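Asker: Got a predicted structure plus its sequence, pasted below:
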Amino acid sequence: MDVALQAALILLICVAFLLIIGAPIAVSLGIASVLAMISIMDFNNSLLTSAQRMFAGTNSFTLLAIPFFVLAGVIMNNGGIALRLINCAKVLSGRLPGSLAHTNIVANMMFGSISGSAVAAAAAVGSTMGPLQAKEGYDRNFNAAVNIASAPTGMLIPPSNTLIVYSLVSGGTSIAALFMAGYIPGILWGIGCMIVAYIMAKRRGYKSDERVSLRVALRVFLDAIPSLFLIIIVIGGIIYGVFTATEGSAIAVVYSLLLSFVYKTIKVKDLPRILLDSTRTTSIVIFLIGVSSIMSWVMAFTNIPGIIADTLLAMTDNIYIILLIMNIVLLIVGTFMDPTPAVLIFTPIFLPIALSFGVDPVHFGIMIVFNLSIGTITPPVGPVLFVGAKVANLKIESIIKPLIPFFVVTVAILLIVTYIPSISLFIPELFGLVK
């Protein structure tokens, strides 16, 4: 048997087997990649090369943005920022039927755009909105479905850690361009959820809130401005070249920490716990990137991306069908794999095919992240689904039925984003970030 083919089979079979028996994804990728490398070269060189690849894969200044944005998100989650954003969202959406559901969606979009974490948004906003919705007589399963379905908008609306990972693995696609490209697709996702919530609220007879006075609305907006101003500082600074994404992430940490101290929602004694929480999340992501670097080397040696590309091109040379096949594969993968390892694995496979047909790497990045974001709310692995269910104190089985309409709408928006590149590229082109 050809050495490259043997290594490819070992890699694929070991990953599949380890995932089936319940091994963590990072461990599965690492063990499978090392075993595949041992089949290519001797044992000592395999271990040495694996260690070098892990170091090279994580030795990136750009990657420093991830731990800083994670830390900023944890600080915001503990710093009372979510409540102020919820109050602001309530003023914006209070006149719609099922106003609290729309408030949940808008608040998730706001909080996600500041923290960059779908899980953090689902936990922070869901835990605050749940009791309010229950008090107004909203169905608990409906509440949980709304919260879960809208939380991943923060993975598209910048800052987004997943887009940073895509930038790294795609060969240096502009982070600023990716951030700007995520706005319209992320907002469309939120609007789609609001349309579904509106229809369901009308059917269930949920009412709108009473109109608030201009004075109250202004007070709420002013209270939320310091939190929202973080977006202007970080994203504006990155877009206009004042600082890099990594430097912007550090500024986000300092700003959110100072804001939390001003609000008196975080004390110095809380900092060790906050740092530990963010370290846990960061270590998982960085370890995934490191072991994926070993796997990328093995894949390049065995020419797995080339084999898959040849297979796809043998089936069809129609770019629309190829993109549809990619979407289907990514949607399936997203149901059992977290976005970060999925981006690390499938970007090197699918991106060269897309580029050969003239697909812009920024547009493709939004497509792949949109796909995998849907996976965060689908069983059996969806982290947002589990967190949303836990926050609502409900079983996942009871939430699936009210989630189905949201699935249908988000997949429809995914197809629109896939086949109309200008949706993703309009804002980056406006700022001169892509040509």
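Answerer: Yep, it's here.

Asker: contacts and neighbour counts: CA atoms only from here.
Answerer: Noted.

Asker: which parts of the longest helix along the chain are buried?
Answerer: Ranked by residue count and defined by DSSP state H, the top helix of the chain is helix 271-302. Residues of helix 271-302 classed as buried: 274, 278-279, 282, 285-299, 301-302 (neighbour count, 16 or more other C-alpha atoms under 10 Å).

Asker: after that helix comes which helix or strand?
Answerer: Later in the chain than helix 271-302, the nearest helix or strand by DSSP states H and E is helix 304-315.

Asker: how about that following helix: buried residues?
Answerer: So helix 304-315, judged by 16+ other C-alpha under 10 Å, has buried residues 304-306, 309, 312.

Asker: next one: it to chain centre, how far?
Answerer: Put simply, helix 304-315 sits 28 Å off its chain's centre (C-alpha atoms, centre = their mean, to the nearest Å).

Asker: and if you look at stretch 85-104?
Answerer: Distance, centroid of stretch 85-104 to centroid of chain: 23 Å (C-alpha atoms, centre = their mean).

Asker: which residues sit against it?
Answerer: 106-107, 110-111, 125-126, 129, 132-133, 143, 146-147, 194, 197-198, 201-202, 205-212, 217, 220-221, 224, 227 (C-alpha atoms under 8 Å, 6 or more residues apart in numbering).

Asker: another one to put next to it:
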Amino acid sequence: MDALILIGSLLVLLAFGFPVAFAVGFSAFIGAWWIDLPLEAVIIQITNGINKFSLLTIPFFILAGAIMAEGGIARRLVNFAYIFVGFIRGGLSLVNIVASTFFGAISGSSIADTASIGSVMIPEMEAKGYPRDFATAVTASGSVQAVLTPPSHNSVIYSLATGGVVTISSLFVAGIFPGLLLGLCLMIMCVGFARKRGYPKGERVPFKEAVKIFFNAFWGLFTIVIILGGILSGVFTATESAAIACLWAFFVTMFIYRDFKWNQLHILLFRTIKTVTIVMVLIAFAAGFGAVMTFMQLPQIITEFFTSISSNKYVILMCINILLLLIGTLMDMAPIILILTPVLLPVTTALGVDPVHFGMIMMLNLGTGLITPPVGSVLFVASAVGKQKIEQVVRAMLPFYCLLFAVLMLITYIPAISLWLPHVMGVM
């Protein structure tokens, strides 16, 4: 009954249109009142939820990504990607995916990836004979890489939701191979479509032009070196790398590329502060919600429920995947991570699943939800950028959904894809 009151009140508040963060907070207070838990205890948990130094990683990475997204990096990354794959049949779709790989490793945001790369690639692909709905579907699917590869904001949130069990550095390193695997599989599918449908191929870029393009894109690409190189070498922590990446992004955008005007900087900062505020309020209330769940012993109840379904580890993992895929279509990614991680992590830990591995499973599940109706935020952004109806994009996305599910199965049942590199790099 306790769990029904807590979860039921959350669903009712969401149904009445409450913002997710406040719905989580109010339901936490309702649950605490129901079990006679002092409200002061919930408030203490809420304040403790955001009183963490590692949380600085989120605003720094969000700001760095926003600066680079507005500073002309997207076009330079597209040109750089064209050098490697533009000459292949269906090359522009491959350029789209490779550019998303690079941009996701700078922004850490699927929405920023879709908006920036899509605004460049979708019109260009259409001009070269690709259907606009296909170009939009490629853009949206490619952006899912950003939730896996560093500096994924959602990996930072997952690390916090585990209560410090998993480090941000280990998640960043663990996401590299799954992100690259997803990108590679998307490219193979696009090559198949190109051969079947007769999509055009481009021309090779002359060496001198390629060198010029490389040096033009180098300054933006060096952000990836700062983030990954600094963390892996141990020169600085994930939080410190976020701050340095932010300073570097500002320097490159305002003094090297100079595509962004100084008089627009305050608008960008305001937009970033608004985004960060929403995230921080959500993290704070989710901490209170998680505390109430713990007092209700909800994680133990959920663990017993899953283990009663089957004693087979792989069957339970499939059930969890289906659960996450379904919930991911109904809510945004961050609140699901904050609410469900404390519930599901004990289940997977009892099965012998490494928490870092489970983080990658959760990221890809919920990343797929971002491009799935009815509440897929990235899907809506892609439709707006591509100027296509949601229905048209979803039809074009059907093969990509199947591919994402196949990659999810690989990541779920082959732990080494996520865990080999962190073990080799010594971050676990």
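Answerer: Yep, it's here. A quick note: this is a predicted structure, and the numbers were derived from the prediction, not measured.

Asker: Now the longest helix of the first structure on the second structure. Mean distance?
Answerer: In the superposition against the second structure, helix 271-302 of the first structure averages 0.9 Å from its aligned positions (mean C-alpha distance after the TM-score superposition for the first structure).

Asker: Where in the second structure does that helix align, residue-wise?
Answerer: Helix 271-302 of the first structure lines up with residues 265-296 of the second structure when matched by TM-score structural alignment.

Asker: sorry, back to before: which strands and helices sit next to the longest helix of the first structure?
Answerer: helix 3-20, helix 25-38, helix 43-58, helix 65-78, helix 339-356 (3 or more C-alpha pairs under 8 Å, 6 or more residues apart in numbering; DSSP states H and E).

Asker: corresponding residues in the second structure for the last one?
Answerer: The counterpart of helix 339-356 of the first structure in the second structure, using TM-score structural alignment, spans residues 333-350.

Asker: for the second one, same thing?
Answerer: Using TM-score structural alignment, helix 25-38 of the first structure lines up with residues 20-33 of the second structure.

Asker: in that stretch, what counts as buried?
Answerer: Buried-residue list, stretch 20-33 of the second structure, by 16+ other C-alpha under 10 Å: 20-32.

Asker: wait, which of those residues is closest to Ser241 of the second structure?
Answerer: Ala21 (28.0 Å; C-alpha to C-alpha).

Asker: Give me the most central residue, the second structure.
Answerer: With distances taken as C-alpha atoms, centre = their mean, the residue of the second structure nearest its centroid is Val147 (2.1 Å).

Asker: need the contact list for the counterpart of it in the first structure.
Answerer: In the first structure, Val147 of the second structure lines up with Met155, judged by TM-score structural alignment. Residues in contact with Met155 of the first structure (C-alpha under 8 Å, 6+ apart) are 112-113, 116-118, 161-163, 186, 369, 373.

Asker: Show me which of those residues are buried.
Answerer: 112-113, 116-118, 161-163, 186, 369, 373.

Asker: nearest to Ile325 of the first structure, of these?
Answerer: Nearest to Ile325 of the first structure among those, with distances taken as C-alpha to C-alpha, is Val369, at 15.6 Å.

Asker: Check which helix or strand the equivalent of the closest one over in the second structure maps to.
Answerer: Under the alignment by TM-score structural alignment, Val369 of the first structure pairs with Met363 in the second structure. Under the criterion of DSSP H and E, Met363 of the second structure resides in helix 355-369.

Asker: ok, average deviation of that helix from the first structure?
Answerer: After superposition, helix 355-369 of the second structure averages 0.9 Å from its match (mean C-alpha distance after the TM-score superposition for the first structure).

Asker: Mind giving me the packing neighbours of that helix?
Answerer: By 3+ C-alpha pairs under 8 Å, 6+ apart, helix 355-369 of the second structure packs against helix 145-148, helix 153-161, helix 168-174, helix 313-328, helix 333-350, helix 390-413, helix 416-425.

Asker: got the buried residues of stretch 20-33 of the second structure as TSV, with distance to Ala249 of the second structure columns?
Answerer: Shown next, in TSV, are those (distance: C-alpha to C-alpha, whole Å):
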residue	distance to Ala249 of the second structure
Val20	31
Ala21	30
Phe22	33
Ala23	35
Val24	34
Gly25	35
Phe26	38
Ser27	39
Ala28	39
Phe29	41
Ile30	43
Gly31	44
Ala32	44
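
Asker: between these, which is nearest Ala3 of the second structure?
Answerer: Distances from Ala3 of the second structure to the buried residues of stretch 20-33 of the second structure, taken by C-alpha to C-alpha, are shortest for Gly31, at 8.1 Å.
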